[in-house]
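Novice: Predicted model, plus sequence, below.
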Amino acid sequence: MVQSKKPTKKVEVKAIPKETKAELFARLAKPRTEKVMKALRILGNCSNKSSYEYTDEQIDKISITLVKALETTITKFHDTKKEAESFEF
């Protein structure tokens, strides 16, 4: 049996005004920052000694990892020039 094509509905698409780079930043940075803050609060829940057991070394490793990640992110905002990585002996 040959199937006939159904007529395609025409959908009217309204033009969306183009966002400026500043508007795009403002729209994306806020929820992304809030998502990071929520993840940190949730990670903080692991500090409950009645529910979890951990060592100072584990906490130090988490701290170092988070600080490095934050420093890397902040550096990206200040150092907007993309410098090629170099190698020297």
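Specialist: Arrived safely, thanks for sending.

Novice: use CA for all of it now, contacts and neighbours both
Specialist: Will do.

Novice: Check which helix or strand the residue nearest the centre of the chain maps to.
Specialist: The structure's the chain has its C-alpha centroid closest to R32; by CA atoms, centre = their mean the separation is 5.3 Å. Remark: R32 resides in helix 21-44, with elements defined by DSSP states H and E.

Novice: what do you get for A69?
Specialist: helix 56-78.

Novice: how far out from the middle of the chain is that helix?
Specialist: 15 Å (CA atoms, centre = their mean, to the nearest Å).

Novice: adding another structure so you can compare the two:
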Amino acid sequence: MAEGETRHDKFKRLAAQRVTNALKKIELIGNLSSPGYESTPEEVDKIFLALQQTLDNTKARFSKSRKEETGKFEL
């Protein structure tokens, strides 16, 4: 962390970099749909299932950390 950089500043800086990198990588996966490649519907489904599961798990980590910070009990 740079001197004088707050935890929120660090979050914003790293989030911008990491999300930009992730979006570029996802675009590269999309390039596999071009006629130069061949895939089955099952393979495509497997790719998107893996991406969706990872996205869902990552989003849940943010929700979990917010609940822990509030100390709120939920059933």
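Specialist: In hand now; what should we look at? Since the model is a prediction, treat every value here as computed from it, not as a measurement.

Novice: Drop the TM-score for these two in here.
Specialist: Here the TM-score for the pair of chains, by TM-score structural alignment, normalised by the length of the second structure, is 0.81; 65 aligned residues with a CA RMSD of 1.1 Å.

Novice: The helix holding R32 of the first structure maps to which residues in the second structure?
Specialist: Mapped onto the second structure using TM-score structural alignment, helix 21-44 of the first structure covers residues 7-30.

Novice: how close does the matching stretch sit to the first structure?
Specialist: Average distance between stretch 7-30 of the second structure and its aligned residues in the first structure, after superposition and using mean CA distance after the TM-score superposition for the first structure, equals 0.4 Å.

Novice: count of residues packed around S47 of the first structure?
Specialist: Neighbourhood size, S47 of the first structure [other CA atoms under 10 Å]: 13.

Novice: against the second structure, where does the helix holding A69 of the first structure fall?
Specialist: Using TM-score structural alignment, the residues of the second structure aligned to helix 56-78 of the first structure are 41-63.

Novice: how about stretch 21-35 of the first structure: buried residues?
Specialist: Buried positions in stretch 21-35 of the first structure, judged by neighbour count with 16 or more other CA atoms under 10 Å: none.

Novice: now it: how far from the chain's centre is it?
Specialist: Remark: stretch 21-35 of the first structure is offset 10 Å from the chain centroid, using CA atoms, centre = their mean.

Novice: Ok, stretch 3-22 of the second structure next?
Specialist: The answer for stretch 3-22 of the second structure is 14 Å, by CA atoms, centre = their mean.

Novice: again, but for stretch 44-59 of the first structure
Specialist: 25 Å.

Novice: where's E69 of the second structure, which helix or strand?
Specialist: Secondary structure (DSSP H and E) places E69 of the second structure in helix 41-70.

Novice: Kindly indicate whether S50 of the first structure is helix, strand or coil.
Specialist: What DSSP: H, G, I helix; E, B strand; the rest coil gives for S50 of the first structure is coil.

Novice: residues contacting it?
Specialist: If you count contacts by CA atoms under 8 Å, 6 or more residues apart in numbering, S50 of the first structure has none.
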